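Novice: Sequence isn't available, so here's the structure alone:
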């Protein structure tokens, strides 16, 4: 068994990267509770006094200037930007100091910039620390790809094929899916329906907008769902307090449960019949492990669009571009048992393709080499 540190580097640009880091931490602790694991935010290492400001700026960018966000995302699709190079040059020494102080036996990254730092650290300091990058969206974007990476954990076979086409050794790429907490695969003992007064006969729709609560703006959607017969809708607003207050105080919703940030997502997914959501990489695989079909609400961020294309092409969900399409697809889904069965069958097929034990196998192999 490995008894030294495992260092998981991440960042809170959206909740997905940190969620994946925590899921990996959980998986490793289940494997060996004695492992000394550190989950660390790269911004806290590089610029601890500016952490809040950095994340507030990111939130504004994602909410209000998505075109600018997508522009820079696409700029990174095939090459490193000048801004990336400046950041790496400014902060590599701080990262090197931190890595040397923690002296881990293995480093895992769940954020592109972390991968860049570790790659450059290994190159400059001639380090042979085993290094894994876990790509947290269903993408093959260049910003994730760096030399000195020993293993890539990717979401799908398609992403693996695209990385191979970019020159990455196929033996270094493993299709693991995007790691999620174990509770999304386990059926909860909590009777969440009883807790919220949901009848077993009711069709349950769960609507989410990620950690930032990026939900539909059109009031008509909420009114439509609220008026559906024998249907209960649960809306999760996340950190979006403005949306929570609007839905609970301004709209007269009688058949809709509105919740803010909650740790009950797994129970709600495991008891819902349809998930209406933004297609984050983590939420997509939480839904896959919960075996709940998805209705994707108008993806706009570049990586969301790629995630949504995977969902649609794999036959595990549908994409709605506007309010009318959401209503049409909800109605179609409620009345068509054949559609529900087909989507669930496809979800099960996706799950079969995932090597969820890859990380444990990799660590055991490192441990055996260290003993020898």
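Specialist: Cool, got the structure. Being a predicted model, the structure only gives us computed values, none of them experimental. Numbers count the residues shown, from 1 in each chain.

Novice: Could you use CA atoms for every contact and neighbour count after this?
Specialist: Fine.

Novice: and the most centrally placed residue in the chain, how far is that from residue 81?
Specialist: When CA atoms, centre = their mean is applied to the chain, the residue found nearest the centroid is residue 282 (2.1 Å). Computed with CA to CA, to the nearest Å, the distance linking residue 282 and residue 81 is 26 Å.

Novice: ok, and here's another one to check against it:
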């Protein structure tokens, strides 16, 4: 967008897992890069609406998905094909808080990266008749019915396949744009630094407690001929202290906001198949070996990973996981084919979508001025 009227964008999200928040931050940066000076605010709407209860809700959700994944998956599958415009619990309270928020912020456009936020803004538009632009950014690689709302002006989705799925659920294809799930710009721009001699394995998920506890796993990793392994432990200080300096060919990193640098150096990544992680991998053209998932969204993500030919799935058992690493880390032809499939997928994504949205917003605001 060039010149014209200033616009304000409000990105609403929730911290049920950090993927929604991460996508929101990346979107905010992309809008600002597209048009420097654009006012963009990211807000945890759940915390805004129920500040005294949000922390307990988030902890409860974390406990559910960690220890009650079977219950969560049953609910997810039972509601996957629910009718659009769902009515969540405490709807009227959320609507009241949204009314206050929109009066305070007066945005020209709202972007929702969590289903509840999309539902509430759509319902508010229906109740008030206000023509506020609503963009829904779907952060999964499957389309649950809770994302679909009749007053949505545009859907940003991860892939062309998702566009087709959403259209089959009755959404106008003209308002569905495959952009990829938003990630930091550096994942798209950091040049590869793979030396081609020694193999480099990157392992993510230490901060989530996903890594095996048995020493044999790390002993076997360390013994892989010609392989250097980097483990990102995140904020798991116990894991970092336990492994740091213990193995010659295993390097441990604590929390870092430069994951893109480590991806640029790796030949293969072992991680959970979350939507954000998968698109960080895709934009880095780094084949992904996914930990066998247990949450339904990630099971769906892993199925996409296999269909698209951009990675593989490693079983949870230590020996099976090590065997999956051995089978892939040395297979240059297969890794090259996976990276090529990632490039093809990237070529199918819409370019400059956010710029077009900003231009539309400027025209709309000018017409109302």
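Specialist: Looks like it arrived, so ask away. Computed from a predicted structure; not experimentally measured.

Novice: so what's the residue nearest to the centre of structure 1 closest to, chain neighbours aside?
Specialist: Leaving out its chain neighbours, the residue that sits closest to residue 282 of structure 1 by CA to CA, 6 or more residues apart in numbering is residue 16, at 5.6 Å.

Novice: can you pull the contacts of that neighbour?
Specialist: 136, 280-282 (CA atoms under 8 Å, 6 or more residues apart in numbering).

Novice: Just give me the match in structure 2 for it.
Specialist: Matched by TM-score structural alignment, residue 16 of structure 1 corresponds to residue 19 in structure 2.

Novice: can you give me the strands for structure 1?
Specialist: Along structure 1, counting by DSSP state E, strands occupy 5-10, 36-41, 106-109, 131-134, 151-154, 173-175, 203-208, 231-236, 256-259, 274-277, 294-297, 317-320.

Novice: For whatever residue of structure 1 lines up with residue 292 of structure 2, the count of nearby residues, please.
Specialist: Alignment note (TM-score structural alignment): residue 292 of structure 2 maps to residue 298 of structure 1. If you count neighbours by other CA atoms under 10 Å, residue 298 of structure 1 ends up with 21.

Novice: these two touch, right, residue 298 of structure 1 and residue 320?
Specialist: Yes: the pair residue 298 of structure 1 and residue 320 passes the contact test of CA atoms under 8 Å, sitting 5.7 Å apart.

Novice: if we can go back for a sec, list only buried entries from the contacts of residue 16 of structure 1.
Specialist: Using 16 or more other CA atoms under 10 Å as the burial test, the contacts of residue 16 of structure 1 include 136, 280-282 as buried.

Novice: ok, which pair from these is furthest apart?
Specialist: 136 and 280 (8.8 Å; CA to CA).

Novice: Stretch 128-135 of structure 2 aligns to what range in structure 1?
Specialist: The alignment of stretch 128-135 of structure 2 onto structure 1 (TM-score structural alignment) covers residues 125-132.

Novice: Enumerate the positions of the matching stretch that are buried.
Specialist: Across stretch 125-132 of structure 1, burial judged by 16+ other CA under 10 Å covers 129-132.

Novice: quick check, nearest of these to residue 93 of structure 1?
Specialist: Nearest to residue 93 of structure 1 among the buried residues of stretch 125-132 of structure 1, with distances taken as CA to CA, is residue 129, at 17.0 Å.

Novice: Hmm, residue 100 and the closest one touching each other?
Specialist: No: applying CA under 8 Å, one finds residue 129 of structure 1 not in contact with residue 100, separated by 10.8 Å.

Novice: so what sits against both of the two?
Specialist: With CA under 8 Å, 6+ apart, residue 129 of structure 1 and residue 100 have no common neighbours.

Novice: ok, the match of residue 292 of structure 2 - contacts?
Specialist: Contacts for residue 298 of structure 1 (CA under 8 Å, 6+ apart) come out as 278, 319-322.

Novice: circling back to that earlier point, just the terminal-to-terminal distance for the match of stretch 128-135 of structure 2.
Specialist: Using CA to CA, the two ends of stretch 125-132 of structure 1 sit 18 Å apart.

Novice: what's next to it, contact-wise?
Specialist: Here stretch 125-132 of structure 1 has contacts from 104-109, 118, 121-122, 148-153, using CA under 8 Å, 6+ apart.

Novice: aligned partner of residue 103 of structure 2 in structure 1?
Specialist: By TM-score structural alignment, residue 103 of structure 2 lines up with residue 100.

Novice: same deal with residue 144 of structure 2?
Specialist: In structure 1, residue 144 of structure 2 lands on residue 141 (TM-score structural alignment).

Novice: ok, back up a step: let's have the buried residues of stretch 125-132 of structure 1 in a markdown table, adding distance to residue 8 of structure 1.
Specialist: Output for the buried residues of stretch 125-132 of structure 1, formatted as a markdown table (distance: CA to CA, whole Å):
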| residue | distance to residue 8 of structure 1 |
| --- | --- |
| 129 | 13 |
| 130 | 12 |
| 131 | 10 |
| 132 | 9 |
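
Novice: What are the boundaries of the helices in the stretch 151-300 of structure 2?
Specialist: Remark: helices assigned in the stretch 151-300 of structure 2 by DSSP state H, counting those that start in this stretch are 160-168, 186-189, 215-222, 237-243, 259-265, 275-284, 296-308.

Novice: Out of those helices, which is the most enclosed?
Specialist: helix 275-284 (a mean of 24; mean count of other CA atoms under 10 Å).

Novice: distance from that one to structure 1 after superposition?
Specialist: Helix 275-284 of structure 2, aligned to structure 1 and superposed, deviates on average by 0.4 Å (mean CA distance after the TM-score superposition for structure 1).

Novice: What helices and strands are in contact with that helix?
Specialist: Contacts defined by 3 or more CA pairs under 8 Å, 6 or more residues apart in numbering; DSSP states H and E place helix 275-284 of structure 2 against helix 19-34, helix 186-189, helix 259-265, helix 332-347.

Novice: which residues in the stretch 1-150 of structure 2 form helices?
Specialist: Under DSSP H, counting those that start in this stretch, the stretch 1-150 of structure 2 gives helices at 19-34, 45-49, 54-67, 69-79, 91-105, 115-128.

Novice: Which stretch of structure 1 is the third one matched to in the alignment?
Specialist: Counterpart in structure 1 of helix 54-67 of structure 2, with TM-score structural alignment as the criterion, is residues 51-64.

Novice: Now the matching stretch: buried residues?
Specialist: 51, 55, 58, 62.

Novice: got a list of contacts for it?
Specialist: By CA under 8 Å, 6+ apart, stretch 51-64 of structure 1 touches 12-13, 43-44, 68-69, 212, 214.
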